[in-house]
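Colleague: A predicted structure for the sequence below; I have some questions about it.
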Amino acid sequence: MTAVVTGIGGFLPPRRVTNDDLSRTLDTTDEWIRTRTGIRERRVVSGGLSTGALAVEAGRRALRSAGTGGVDAVVVATTSPERLCPAVAPEVAFRLGLGTVAAFDLTSACSGFLYGLATAAGLIGSGTADRVLFIGAEAFTTLVNPEDRATAPIFGDGAGAVVLRRGEPDEPGALGPFDLGSDGALADLLAIPAGGARQRSADGGPGHGAVPAADWYLRMEGRPLYTQAVERMTQSARAVLKRADRSVADLDWLAGHQANLRILQAVAEELELPEERVAVNIDRVGNTLSASVPLLLNDYAARGELRAGQRVLLSAFGAGLSWGSTVLVWPGIPAEPVG
């Protein structure tokens, strides 16, 4: 038995921030951002809206898509938790009326959706759960320095969710083999230095020692990350296609993590995949980390561009460093537009 996608949902906060909006406070322009990232606008949380609320709404829509009101477990992938403790998943399960089901968070940044899919599939494969609600939810703009023109234009907030059920490996929606990897030697290429146990211990505990303001925000080394992203996503995609006994020619879509349009184009070129088979919505949502791939799938399904029977390669790369890929044949499930 394996995990089968049976429902999908997404949610974006209502506040839109365009490149022109950013140019009013940053030394940047719409053209500079678009030509380097492919992003035109992004959604940003405000007014107390945060990760948990985004996750609840995306989860509600995924449950509606699946036509079910119950699951055996809730998993939330996020790198922007509501609080350092506790996990947000139990609260999400409660707010969705799912009772006292198993619920936990996982953190794998932009690779969170792939790692979460593998984890949820493991719960199903082991017999621990028959049905799992898995959500990628991020309010990551709260962790990005609004004065840093290298990172502030890149990220957006949102949530995407899928419902997985126990099923047969050869039916539509069945998740194929996974390829997952990491390289902790390069962890500092993308990191938030302050806030965790390492910084608190070094300072002698909370309230001790001065922490530079910039350390509370994301630091990113763009050039080496670009190289790593293209290399790792390409290698992972090839590995999972080989394990699934498929070729690039078999694919209808590459649904890759929406970090940068240039990265997606470079991966497609390395794979010799025509650019028209690369799914893209980064122009409207930016980089939403663990929410990126499910939001993309929901978007294309809702618009009718992702149809039942089409073969899809999912691939992502992010902080850690971490990466992952899997394949599936898209099932015939309804998807609601997220606006």
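Modeller: Yep, that arrived.

Colleague: Could you use CA atoms for every contact and neighbour count after this?
Modeller: Will do.

Colleague: How about residues contacting the strand or helix carrying Ser292?
Modeller: For Ser292, the element it lies in under DSSP states H and E is helix 292-302. Identification of contacts with helix 292-302 by CA atoms under 8 Å, 6 or more residues apart in numbering yields 8-11, 110, 113, 136, 158-162, 255-258, 279-281, 306-307, 314, 334-338.

Colleague: Got another one to weigh against that:
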Amino acid sequence: MIRSVVSGTGSALPARRVSNAELAEQVDTSDEWIVERTGIRFRHLAGPDETTATLAADAARAALAAGGHAAQDIDLIVLATATPDQTFPATATKVQAMLGIDDCVAFDVAAVCSGFLYAVQVADSMLRAGVHRRALVIGAETFSRILDWEDRTTCVLFGDGAGAIVLEAQDVAEDGRGILATRLHADGRHNELLYVDGGPSTTGTVGKLRMKGREVFRHAVTNLAAVMGEALAVAGLKTEDVDWVVPHQANARILDATARKLSLAAEKVIVTVDRHANTSAASVPLALDVAVRDGRVRQGDIVVLEAMGGGFTWGAAIVRF
């Protein structure tokens, strides 16, 4: 059967790393307050010359190198972001040009923190249909551009970064590598709980992020546990079959609560929120790349990717790595 196999991972972070203590010099907050409520200790913030596209291109180059691929091997780029470089064209096309790819399909997906999972399913479908052979799937964000730096309840939560994977269509056995199942959801009734108060067709401005944290927390734990269960059932697997969970890195409390709800051992959950904060669509591929490069995630492992974000949107993917 044809499956989409992960053949390389990569990530990129802005040069500037900001600690909670440094942030407390600008915002009415403290290291203790942030760590206790979120588990975050550091985040990276993009400088003037760093954009969603430059971070995405750097992550893509790292993923290509890890998989031993040349840029010209890629015939599809799907980039998940809520913070594109421009209203149009798609940031994916800027990445295409930066990589020196003469011609390939390139477009953006907007599903906020779940964007990478949406992008994975889109690319997987196109690869399995035989339309494309090798895809770059990227999550990249510069959320610092849309934060209200006077709102301490939100500005301390987010950071900038990018992560990427190379997906390759391969003919494998039933028990072979690749994406085994994906499940996506959306419920637009919850727009007011997590959104940006601007846009081209409404205010004509970029706007700032707004969030009701307690309500988001409650929905996140319930939705993430449910969609992970759905995806595992489709793949014919049980929780005990899972080697690693790579979750959206929103808040350490959400990660802990979701693991408890699924009776997952804490040591099976990849956690990078302490060093990266919430990087929205970038957080899952960023965390995955960290775990691959430090040797935790190995070939043959069953890995669950999951995320929930504004919309609400949420989803999960099961991968035999």
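Modeller: Received, thanks. Given the structure is predicted, the values throughout are model-derived calculations rather than measurements.

Colleague: How alike are these chains, TM-score-wise?
Modeller: Overlay of the two chains. TM-score (TM-score structural alignment, normalised by the length of the second structure): 0.96; 317 aligned residues with a CA RMSD of 1.3 Å.

Colleague: Narrow the contacts of helix 292-302 of the first structure to those in strands?
Modeller: Of the contacts of helix 292-302 of the first structure, the ones assigned to strands by DSSP state E are 8-11, 136, 158-162, 255-256, 314.

Colleague: Report the central residue of the first structure.
Modeller: Among the residues of the first structure, the one closest to the centroid is Ser290, at 2.0 Å (CA atoms, centre = their mean).

Colleague: Was I right to think that residue contacts Gly136?
Modeller: Yes - shown here, Ser290 of the first structure and Gly136 form a contact pair, counting by CA atoms under 8 Å, at 4.8 Å.

Colleague: Now the common contact residues for the two.
Modeller: A shared contact of Ser290 of the first structure and Gly136, defined by CA under 8 Å, 6+ apart, is any residue touching both; here these are 77-78, 112-113.

Colleague: For the second structure, which segments count as strands?
Modeller: If you assign secondary structure with DSSP E, the strands in the second structure sit at 2-12, 16-19, 42-45, 76-80, 105-109, 134-142, 160-171, 178-186, 194-196, 209-211, 244-247, 302-309, 313-320.

Colleague: Mean distance of the second one to its aligned residues in the first structure, please.
Modeller: Meaning strand 16-19 of the second structure. Per the superposition on the first structure, strand 16-19 of the second structure and its aligned residues are separated by 0.4 Å on average (mean CA distance after the TM-score superposition for the first structure).

Colleague: go on, the last one?
Modeller: Once the two models are superposed, strand 313-320 of the second structure sits on average 0.8 Å from its counterpart in the first structure (mean CA distance after the TM-score superposition for the first structure).

Colleague: next one: the fifth one
Modeller: Once superposed with the first structure, the aligned residues differ from strand 105-109 of the second structure by a mean of 0.7 Å; criterion: mean CA distance after the TM-score superposition for the first structure.

Colleague: quick revisit: need the winner for burial among the strands of the second structure.
Modeller: Scoring the strands of the second structure by mean neighbour count under mean count of other CA atoms under 10 Å gives strand 134-142 as the most buried, with a mean of 32.

Colleague: thinking again about what came up before, could the strands of the second structure be laid out in JSON lines, adding distance to Leu237 of the second structure?
Modeller: Compiled in JSON lines, these are given as follows (distance: least, CA to CA, whole Å):
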{"stretch": "strand 2-12", "distance to Leu237 of the second structure": "17"}
{"stretch": "strand 16-19", "distance to Leu237 of the second structure": "39"}
{"stretch": "strand 42-45", "distance to Leu237 of the second structure": "35"}
{"stretch": "strand 76-80", "distance to Leu237 of the second structure": "28"}
{"stretch": "strand 105-109", "distance to Leu237 of the second structure": "29"}
{"stretch": "strand 134-142", "distance to Leu237 of the second structure": "25"}
{"stretch": "strand 160-171", "distance to Leu237 of the second structure": "21"}
{"stretch": "strand 178-186", "distance to Leu237 of the second structure": "10"}
{"stretch": "strand 194-196", "distance to Leu237 of the second structure": "32"}
{"stretch": "strand 209-211", "distance to Leu237 of the second structure": "35"}
{"stretch": "strand 244-247", "distance to Leu237 of the second structure": "13"}
{"stretch": "strand 302-309", "distance to Leu237 of the second structure": "9"}
{"stretch": "strand 313-320", "distance to Leu237 of the second structure": "9"}
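
Colleague: any idea which helix is longest in the first structure?
Modeller: Across the first structure, the helix with the greatest residue count (assigned by DSSP state H) is helix 222-243.

Colleague: And it against the second structure, how far off on average?
Modeller: Using mean CA distance after the TM-score superposition for the first structure, the mean distance for helix 222-243 of the first structure is 0.5 Å.

Colleague: Could you tell me where that helix falls in the second structure?
Modeller: Helix 222-243 of the first structure falls opposite residues 213-234 of the second structure when the two are matched by TM-score structural alignment.

Colleague: now that stretch, how far from the chain's geometric center?
Modeller: On the basis of CA atoms, centre = their mean, to the nearest Å, stretch 213-234 of the second structure sits 16 Å off its chain's mean C-alpha point.
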